[in-house]
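Asker: Got a predicted model here, sequence first, then my questions.
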Amino acid sequence: MRQCLNPDCLRSNPDNSQYCQKCGGKLLLRERYYPQSILGQGGFGRTFLAIDEDKPSKPFCVIKQFLPQAQGTDNIEKASQLFYQEAECLEDLGKHPQIPELFAYFISDNRQYLVQEFIPGETLESELDRHGVFSERQIRELLSDLLKILQFVHAKNVIHRDIKPDNIIRRSADQKLVLVDFGVAKVVRSHRTKFGTLIGTPGYCAPEQAMGQPQLNSDLYSLGVTCLHLLTRAIPSDFPDSEEGWIWQNFLQGNSVDRELEKILDRLVERDFGKRYQSATEVLDDLEPVTPRRYQRLENLLAIAKWREADEETTRLMLQVAGRKNERWLRVKDIENFPCQDLRVIDRLWVKYSGGRFGFSVQKQIYQSLGGAKNYNEKIWESFGEAVGWKVKDQWIKYKRLTFDSTAKEGHLPYGIPGETYGILWLVDRRWVWGPDFFALISRLAECN
């Protein structure tokens, strides 16, 4: 079927229709997108499932039509600005593999539209309805996944402002969590920003956000409420209150949550944003295991921004963990079987002390945003080298020319591990290109989440 986009009509038409059989409106939007059905409607717009006729595979996409429910010129103007702002946010944030990509933003028939990636999957609210409450393990996995997305979002000075189970989709293709609906997201342009009106979903909205003063860690509050709802099926208004906070443990429905996770959740939903976790990285530090002793030197070097020494220590540690210290290079199979826990620790330390600028996961995000996958693609690989500053003026630079300070491009460090493809060259002057070894690492990062 083909869906009419006219808000006063919305007639479903046969697949071969060019014009709506009821109102006569054109069904092909911008000579490219055929709406198929209505997906939903919110305060600022209506969303449609559509087909992109310009692509050979005719893939699905999502059309969002600006359709404000607010009354009054000022309110409609504000809503229009938010709609445009959503497009701006998605253009930048959609480079992350767990945020929908923006395909287009335009005005047609005096209406604003944006077209974005369709994420096949199921919302966490739907998952809760079908499978019941989440276990402690599932909540830990959810936090680990979402906090890494929020690291990326908050590094761009963006507050999502509407994190809830309905806005988190488990993607069918790889079971990864995807954060959607940036319709009320806000770019922070100053330390304190006043909006004066409630934006967000009641119950999930942090107290300061409800007062028109959202902070970056307002998203952490909403994420904490999301976890409590998935653990208990209850909503915050159901929980008895105390001076210390909500008493939610009596609603666990047979679930078991250890004291460590309890403390993390309680601090996430702390009503005073000054006492709440201040960053996603801070939460991850409590969520992930304590840094093993073997990584203490790496942590110490990163803490004092000794980037070159930390890069060399990373190489030494990875060779040691893989049992390849004497050979001084890793085979593809060594990378494919590299212990997930060790890989997470190394990456977490780099991300933490670089403020989200360096780390294997940062490199993975950049590589995937360029269209990279496990299989080698020379054009994408060279684009990646240029993006992270490893390739300058068509030349792969030598190790001594790397930028070992915080002004380096995102993803510039760590420079990596010596692989079997270029191991001999690396032994001479540490100038080598990962080649297939890098793609094995990208794959392992994805497997280790």
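Answerer: Sure, I can see it. Only a predicted model underlies this, so the values are computations on that prediction, with no experimental measurement involved.
Asker: Going by C-alpha atoms from here, please, whenever you check contacts or count neighbours.
Answerer: OK.
Asker: which non-adjacent residue is nearest the spatially most central residue of the chain?
Answerer: With distances taken as Cα atoms, centre = their mean, the chain has Ile149 as the residue nearest its mean C-alpha position (3.0 Å). The shortest distance from Ile149 to any non-neighbouring residue, by Cα to Cα, 6 or more residues apart in numbering, is to Gln98 (7.1 Å).
Asker: Pasting the second one now:
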Amino acid sequence: MTTTTENRHALPTGYQLQDYRLISIIGHGGFGITYLAKDTKLNHEVAIKEYFPNDLAIRENDHNVHPKSHQDKENFAWGLERFLQEGQTLATFQHPNIVRVLRYFEAHNTAYIVMEYEQGQSLSSAIKNKGTATEAFLLEIVSPLLEGLQAVHEAGLLHRDIKPDNIYLRDKDHSPVLLDFGAARYAIGSRSRSVTTIVTPGYTPFEQYQTKGDQGPWTDIYALGAVLYRIISDKIPVEAPKRVNAIKLREEADPLPPATKIGRKHYSERLLRNIDWALEIAEKDRPQTVSQWAEALLPPPSPTEQAKPVKPVNRITPATTSAATTRCGSTTAT
């Protein structure tokens, strides 16, 4: 993972935050700042995510974070509570494809989530200028992500912001990790009715644009389907509201070309058909659970794999670490 430029709202480099000395900024957005830090007691590097919704909060000279107004105070506290709940829940996971949370704590009138840090790059970086990705590459990525996502859903959570920037590929074995769950961001956006703060155009399904949209596992499935579509087409999918407007308001064809059409020269019909299934506009028309989609999407296991004991939770084949996996590019979001 590469470091990013400095952020004027961030804590200074070298700052001692409890047991951690901040080394650099490795990510920042509208709702938080992520630091690379060194655990000074255990002598290893960690990533620390700070809750900092910059539309609602400011940092004073004493490094404490304060809401900008009384109205912001309510929304800030609402999001902070959900940020801590997210940290608490993620800390219970011991899954190789979900970001590992080591601890969480409150300080400076805000909160922090301490995560395991590993060398790697975002999927966004890996696919940039990569050329045509192989089907083997796609399956190596999606199979373990489905396992991780199913664990999340079984815990009663949704990710709500799956996109190439939030999927991390480890350098050591190219295995994927889901990052940056959107609980706090979604809580604030829903409360303030600011839809633009809680969606990622192209990856967000239509129900997330609605205040009372029916969200469930199918919401994350749409987003992961959009990630696969991005890889096979080299284009970000058409935004969900534009698709709805074209079909329902103007009675035109869906402006999103089907995966079965654009990828037929390079990918199996099975893969393409199931990408299209995940990208259905209506929630009821998509796979309703990860296991349902996985059973249709992934090739059946070989006789050797069938002979091995499997977990009853799903029928997802573990990821391989083939040397054919290609990695390249920068850390720019796509």
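Answerer: Cool, the structure landed. Not measured: the values here are computed from a predicted model.
Asker: Can you list the helices and strands that the helix or strand in which Glu122 of structure 1 is found packs against?
Answerer: Assigned by DSSP states H and E, Glu122 of structure 1 belongs to strand 121-123. With contacts taken as 3 or more Cα pairs under 8 Å, 6 or more residues apart in numbering; DSSP states H and E, strand 121-123 of structure 1 sits against strand 168-171.
Asker: hang on, the residue nearest to Ile149 of structure 1 is in a strand, isn't it?
Answerer: No. Counting by DSSP: H, G, I helix; E, B strand; the rest coil, Gln98 of structure 1 is not found in a strand; it is coil.
Asker: Report how many residues lie close to it.
Answerer: Gln98 of structure 1: 23 surrounding residues under other Cα atoms under 10 Å.
Asker: Please apply the same query to Gln320 of structure 1.
Answerer: Using other Cα under 10 Å: Gln320 of structure 1 sits among 13 other residues.
Asker: could you check the distance from it over to Ser361 of structure 1?
Answerer: Distance, Gln320 of structure 1 to Ser361 of structure 1, using Cα to Cα, to the nearest Å: 21 Å.
Asker: How about Ile169 of structure 1?
Answerer: For Ile169 of structure 1 relative to Ser361 of structure 1 (Cα to Cα), the value is 21 Å.
Asker: ok, back up a step: which residues sit in contact with the residue nearest to Ile149 of structure 1?
Answerer: Listed by Cα atoms under 8 Å, 6 or more residues apart in numbering, the contact partners of Gln98 of structure 1 are 149, 176-179.
Asker: Just give the nearest non-adjacent residue to Leu349 of structure 1, would you?
Answerer: Nearest to Leu349 of structure 1 is Glu299, by Cα to Cα, 6+ apart, at 6.3 Å.
Asker: quick one on the thing from earlier: between the contacts of Gln98 of structure 1, which is nearest Phe273 of structure 1?
Answerer: Proximity of these to Phe273 of structure 1 (Cα to Cα) peaks at Ile149, which lies at 20.3 Å.
Asker: can you pull the contacts of the closest one?
Answerer: 96, 98, 179.
Asker: Measure how buried the residue opposite the first one in structure 2 once aligned is and give me the count.
Answerer: Spelled out, that is His96 of structure 1. Mapped onto structure 2 by TM-score structural alignment, His96 of structure 1 lines up with His95. Neighbourhood size, His95 of structure 2 [other Cα under 10 Å]: 16.
Asker: residues in contact with His95 of structure 2?
Answerer: So His95 of structure 2 contacts Gly148 (Cα under 8 Å, 6+ apart).
Asker: Please report how far it lies from Tyr186 of structure 2.
Answerer: 24 Å.
Asker: what's the answer for Gln85 of structure 2, then?
Answerer: Distance, Gln85 of structure 2 to Tyr186 of structure 2, by Cα to Cα: 13 Å.
Asker: So for the two, which sits in the more crowded spot?
Answerer: Tyr186 (23 against 15).
Asker: Which of the three states applies to the more buried one?
Answerer: Assignment for Tyr186 of structure 2 (three-state DSSP): helix.
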